[in-house]
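# how would this look folded up:
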Amino acid sequence: VSTNLARMRSTEAKGAKKERPPLASFATVERWTLHSNLGRRYARVSGDSNPIHLYALSAKLFGFKSHIAHGMWSKARTAAALQPLLHSDACRLTTEFKLPVFLPSAVELHYNLHETLSSDQPNNAGIDFELRSVRGEKVHMKGRIEKI
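Model prediction:
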């Protein structure tokens, strides 16, 4: 199931900026360096050659300040990092995309492993995660992966 939303201009007057809630605390952090050619490499593998992922110039034509990492790459890379920690081949991955990841850059995967060993809830083990900027103030993606 895929739900897609689009932003539209509003006719309502802008209000005061909302206070951001404090960021969640996570026990483990993994840093990834994302090179400028990541979008082109992903396009060769996936067949998805969207110009916003390929070059800074082509992304600027669509209103971005630079080219961005593909959201499905971010999701797949997160799944590859976290799924082995569940010790299960079957899992459910839920993600929310928050902000684009501009290339080149570095990001950090923050996560907490929650393991329930009780016999009445044997499949409750899961990992909550956030993909953040290196400075930690921007959340690009967040979600949970769990055994099913």
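# contacts and neighbour counts: CA atoms only from here.
Will do.
# Can you show me the strands along the chain?
Assigned by DSSP state E, the strands in the chain fall at 28-34, 91-97, 105-114, 126-133, 139-147.
# Please identify the deepest-packed of those strands.
Compared across these, strand 126-133 shows the largest average neighbour count, a mean of 23 (mean count of other CA atoms under 10 Å).
# Tell me which other helices or strands that one touches.
Here strand 126-133 touches strand 105-114, strand 139-147, going by 3 or more CA pairs under 8 Å, 6 or more residues apart in numbering; DSSP states H and E.
# Other residues contacting it?
Here strand 126-133 makes contact (CA atoms under 8 Å, 6 or more residues apart in numbering) with 26, 82, 86, 106-115, 138-147.
# Same question for stretch 104-123.
26-36, 78, 124-134, 136, 146-148.
# Could you work out the end-to-end span of it for me?
Using CA to CA, to the nearest Å, the end-to-end distance of stretch 104-123 comes out at 38 Å.
# Tell me the gap between it and the middle of its chain.
15 Å (CA atoms, centre = their mean, to the nearest Å).
# Second input sequence below; structure requested for side-by-side comparison:
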Amino acid sequence: MRHVFQCTLRWSDMDAFGHVNNVVFVRYLEEARIDLMFRLAEEAAAGSSSPGGSFRGGSVVARHEIDYRRPLVYRHTPVTIETWVTKVNAASATLDYEIKDTEEVYARARTVIVPYDLERARPRRLTDEEKSFLEGYFDDSAAPGLR
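From the prediction side, this is the model:
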């Protein structure tokens, strides 16, 4: 299953050439990832006896890869960001994304996240609840590499 997030473009996202600046794409990925890993995971954990699936323990980005496919021009309609999980390890997970609309794919991206213990300031392992939540969004159909 893929997570679908509608991201509103902001006037300030444009660069001097009239299209969304490449750096802003990372912010769009962050917005979609936060919606998945915090809002949806927290909702899923709310029905559980353990809140460990909400990623409130912390996480950090270890790596980003982005392939820019087409310029994204500012408009009033949101852009769709699909996010899915391609790999879950004991202490990291890999998320893939497409930033697109019905006609175009503007970017494909990949992020490696590492769960992080904020109190101890060090990486930690994924909890069983976090793994289970992420596995619900597993789709390896595009996993070999960004295209």
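# buried stuff in the longest helix anywhere in structure 2?
Ordering each helix of structure 2 by length in residues (DSSP state H) puts helix 22-34 first. By neighbour count on 16 or more other CA atoms under 10 Å, the buried set for helix 22-34 of structure 2 is N22, V24, F25, Y28, L29, A32, R33.
# Now which residue in structure 1 aligns to the last one?
The one in question is R33 of structure 2. Using TM-score structural alignment, the equivalent of R33 of structure 2 in structure 1 is L82.
# Not counting sequence-adjacent ones, nearest residue to the residue positioned nearest the centre of structure 2?
Among the residues of structure 2, the one closest to the centroid is R33, at 3.1 Å (CA atoms, centre = their mean). Nearest non-adjacent residue to R33 of structure 2, counting by CA to CA, 6 or more residues apart in numbering: T83, 7.4 Å away.
# State the distance from that neighbour to P123 of structure 2.
Taking CA to CA, one finds T83 of structure 2 at 23 Å from P123 of structure 2.
# now swap in A16 of structure 2 and tell me
From A16 of structure 2 across to P123 of structure 2, the span is 39 Å (CA to CA).
# How about E82 of structure 2?
Noted for E82 of structure 2: a distance of 27 Å to P123 of structure 2, by CA to CA.
# same question, A41 of structure 2
For A41 of structure 2, the distance to P123 of structure 2 (CA to CA) stands at 20 Å.
# Neighbour count: those two, which is higher?
A side-by-side neighbour count of A41 of structure 2 and P123, using other CA atoms under 10 Å, places A41 first with 22 against 16.
# Would you agree the more buried one is in contact with K131?
No: applying CA atoms under 8 Å, one finds A41 of structure 2 not in contact with K131, separated by 10.7 Å.
# Which of the strands of structure 1 sits closest to L57 of structure 1?
Across the strands of structure 1, L57 of structure 1 has its closest neighbour in strand 105-114 (16.7 Å, CA to CA).
# what's the angle between the closest one and helix 71-82?
With axes from the mean of the first three to the mean of the last three CA atoms, to 10 degrees defining the directions, strand 105-114 of structure 1 sits at 50 degrees from helix 71-82.
# Let me know the angle separating strand 105-114 of structure 1 from strand 28-34.
Angle between the axes of strand 105-114 of structure 1 and strand 28-34 is 150 degrees (criterion: the same axes, to 10 degrees).
# Make TSV from the strands of structure 1 and add distance to S46 of structure 1 to it.
As requested, the strands of structure 1 are exported to TSV (distance: least, CA to CA, whole Å):
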stretch	distance to S46 of structure 1
strand 28-34	17
strand 91-97	19
strand 105-114	21
strand 126-133	21
strand 139-147	20
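# So for A59 of structure 1, which of these sits nearest?
That would be, of these and by CA to CA, strand 105-114, which comes in at 15.6 Å.
# will you turn the buried residues of helix 22-34 of structure 2 into TSV that also has distance to Y116 of structure 2?
Below are the buried residues of helix 22-34 of structure 2 laid out as TSV (distance: CA to CA, whole Å):
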residue	distance to Y116 of structure 2
N22	27
V24	25
F25	24
Y28	22
L29	19
A32	19
R33	16
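# The counterpart of L38 of structure 1 in structure 2: how many residues sit nearby?
Aligning on TM-score structural alignment places L38 of structure 1 opposite S12 in structure 2. Neighbour count of S12 of structure 2, defined by other CA under 10 Å: 10.
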